[in-house]
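Colleague: any chance you could fold what I've pasted below:
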Amino acid sequence: MALDTTALKSAELCAGSAPGVAVEGRANIFEMTQEAEAAVLRPQDCGAWPHDLRAALAARIAMLNDDRALAAYYAEDAGDYAALADPSDEGAGQGLAPVLAFMDKVAADTRNVSAHDISGLQAAGIADADIVRLCELNAFLAYQLRVIAGLRLMKEVYE
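Modeller: Model prediction:
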């Protein structure tokens, strides 16, 4: 298996290294993770969130979680939304302030997310299906960031 998934590239694993060999034994997991990434970042039905905005949101979530390498990777596909990858941009200029506030809270203050946050998005005119899409994106990034962190720890221990 080539180490060419987003998670493996971000962790900078080398083929033949102890972590690289361990990962090759779990290739199916990384292939499924890559498929999940495609489903969340580049779905056929993107609803209100075009692919470049999703990339900007993914970069933003990575930045909020102090993963600059992953943020840079996603920011490459952010197009006109690239400025939103910076957590200091509140999104008011694009009419996305409620969305960014929600995404930031879910990414960085998860335990304090409440039904009120969802009703705030609904009050801003965001359809329930699009709220689910935002949650899916955030959930995937939370998973991916933790996988990458674990891989980096393995690399640190074994290399």
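
Colleague: from here on, contacts and neighbour counts on C-alpha atoms
Modeller: Will do.

Colleague: so for this protein, the centremost residue is which one?
Modeller: The centroid of the chain falls nearest to residue 141 when counting by C-alpha atoms, centre = their mean (3.2 Å).

Colleague: please identify the helix or strand for the nearest residue in space to residue 13 that is not next to it in sequence.
Modeller: Computed as C-alpha to C-alpha, 6 or more residues apart in numbering, the closest residue to residue 13 that is not its neighbour in sequence is residue 20, at 5.9 Å. Assessed by DSSP states H and E, residue 20 sits inside helix 18-24.

Colleague: packing partners of that helix?
Modeller: Helix 18-24 sits against helix 128-158, with contacts defined as 3 or more C-alpha pairs under 8 Å, 6 or more residues apart in numbering; DSSP states H and E.

Colleague: ok so, going back, the residue nearest to residue 13: neighbour count?
Modeller: By the criterion of other C-alpha atoms under 10 Å, residue 20 has 20 neighbours.

Colleague: do I have it right that it meets residue 14?
Modeller: Yes - using C-alpha atoms under 8 Å, residue 20 makes contact with residue 14 at a distance of 5.8 Å.

Colleague: what about residue 90, how many neighbours?
Modeller: 18.

Colleague: do residue 25 as well
Modeller: Residues lying near residue 25 (other C-alpha under 10 Å) number 10.

Colleague: ok, the nearest residue to residue 8 once chain neighbours are set aside - contacts?
Modeller: Using C-alpha to C-alpha, 6+ apart and skipping residues adjacent in sequence, the residue nearest residue 8 is residue 148, 7.2 Å away. Residue 148 makes contact with 7, 8, 10, 11, according to C-alpha atoms under 8 Å, 6 or more residues apart in numbering.

Colleague: now the second one, please; I'll put the structures next to each other:
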Amino acid sequence: MSIFETTTLDAAGITPGSPAGTAAETRANILDMGQAVEAAVLRPLYTGGLAHDLRAALAARIARLNGDEALALRYLDGAGDKAALADPAEPGEGREAVMLAFMDKVAARTRDVAAEDISALQAEGISDADIVKLCELNAFMAYQIRVIAGLRLMKGEAA
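Modeller: All right, here's what the predicted structure looks like:
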């Protein structure tokens, strides 16, 4: 895979031969590692209680919460039956509602996350391992969204 096919460069609209593309080529190893992390958090072999389609919907939701519709649409392709959860206005039901509230808070109001938020997930039967996976997904998305925003700025686009 070319680095220009990675989610990060593709979503940022970085093309080979462009000034930003030339700069990105000097950091190909970082882009390749970012793509590997994306695969690990969105499409792992062992999903636990978080199926691939749910992870994709959550990634799209986080992108939307951060104002990146282009990135959201890219992840929405893998959301399947869970696509409605990618809409930040969708509250979900039961277990998913608690999960969505947690993910929204971590993505948009990190400083407000408290022990009670973890307890609410556990009360819904979400395992500690899956709670860690939710946090990993949110952390990766925060990283990716910021890198994409920086690359867009390099192209002269508003962030």
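
Colleague: next, the TM-score between them, please.
Modeller: Remark: TM-score between the superposed chains equals 0.95 [TM-score structural alignment, normalised by the length of the first structure]; 156 aligned residues with a C-alpha RMSD of 1.1 Å.

Colleague: intersection of neighbour lists for residue 20 and residue 14 of the first structure?
Modeller: Shared contacts of residue 20 of the first structure and residue 14, defined by C-alpha under 8 Å, 6+ apart, are found at residue 3.

Colleague: who's in contact with residue 74 of the second structure?
Modeller: Going by C-alpha under 8 Å, 6+ apart, residue 74 of the second structure touches residue 60.

Colleague: helix or strand: which one has residue 53 of the first structure?
Modeller: Element membership for residue 53 of the first structure, per DSSP H and E: helix 51-64.

Colleague: which is the next helix or strand following that helix?
Modeller: Counting by DSSP H and E, the next helix or strand C-terminal to helix 51-64 of the first structure is helix 68-75.

Colleague: for that next one, give me the average deviation versus the second structure.
Modeller: By mean C-alpha distance after the TM-score superposition for the first structure, the fitted helix 68-75 of the first structure averages 0.2 Å away from its aligned residues in the second structure.

Colleague: okay, buried residues for that helix please.
Modeller: 70, 71, 72, 73, 74, 75 (16 or more other C-alpha atoms under 10 Å).

Colleague: got the residues you listed as CSV, with distance to residue 58 of the first structure columns?
Modeller: Compiled in CSV, the buried residues of helix 68-75 of the first structure are given as follows (distance: C-alpha to C-alpha, whole Å):
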residue, distance to residue 58 of the first structure
70, 9
71, 7
72, 10
73, 9
74, 6
75, 8
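
Colleague: looking at the residues you listed, spot the one nearest residue 129 of the first structure.
Modeller: Residue 129 of the first structure has its nearest neighbour among the buried residues of helix 68-75 of the first structure in residue 74, at 23.2 Å by C-alpha to C-alpha.

Colleague: hmm, the closest one is touching residue 58, no?
Modeller: Yes - using C-alpha under 8 Å, residue 74 of the first structure makes contact with residue 58 at a distance of 6.2 Å.

Colleague: rewinding a little: and the residue nearest to residue 13 of the first structure, how close does it get to residue 8 of the first structure?
Modeller: Taking C-alpha to C-alpha, to the nearest Å as the measure, residue 20 of the first structure falls 9 Å from residue 8 of the first structure.

Colleague: and what of residue 50 of the first structure?
Modeller: 25 Å.

Colleague: so which of those two has more stuff around it?
Modeller: More crowded of residue 50 of the first structure and residue 8, by other C-alpha under 10 Å: residue 8, with 20 against 14.

Colleague: where does stretch 111-126 of the second structure end up in the first structure?
Modeller: Aligned by TM-score structural alignment, stretch 111-126 of the second structure falls on residues 111-126 of the first structure.

Colleague: in the second structure, which residue sits furthest out from the middle?
Modeller: Computed with C-alpha atoms, centre = their mean, the residue of the second structure farthest from its C-alpha average is residue 17, at 27.5 Å.

Colleague: spit out the contact partners of that residue.
Modeller: Contacts of residue 17 of the second structure (C-alpha under 8 Å, 6+ apart): none.

Colleague: no further questions, thank you.
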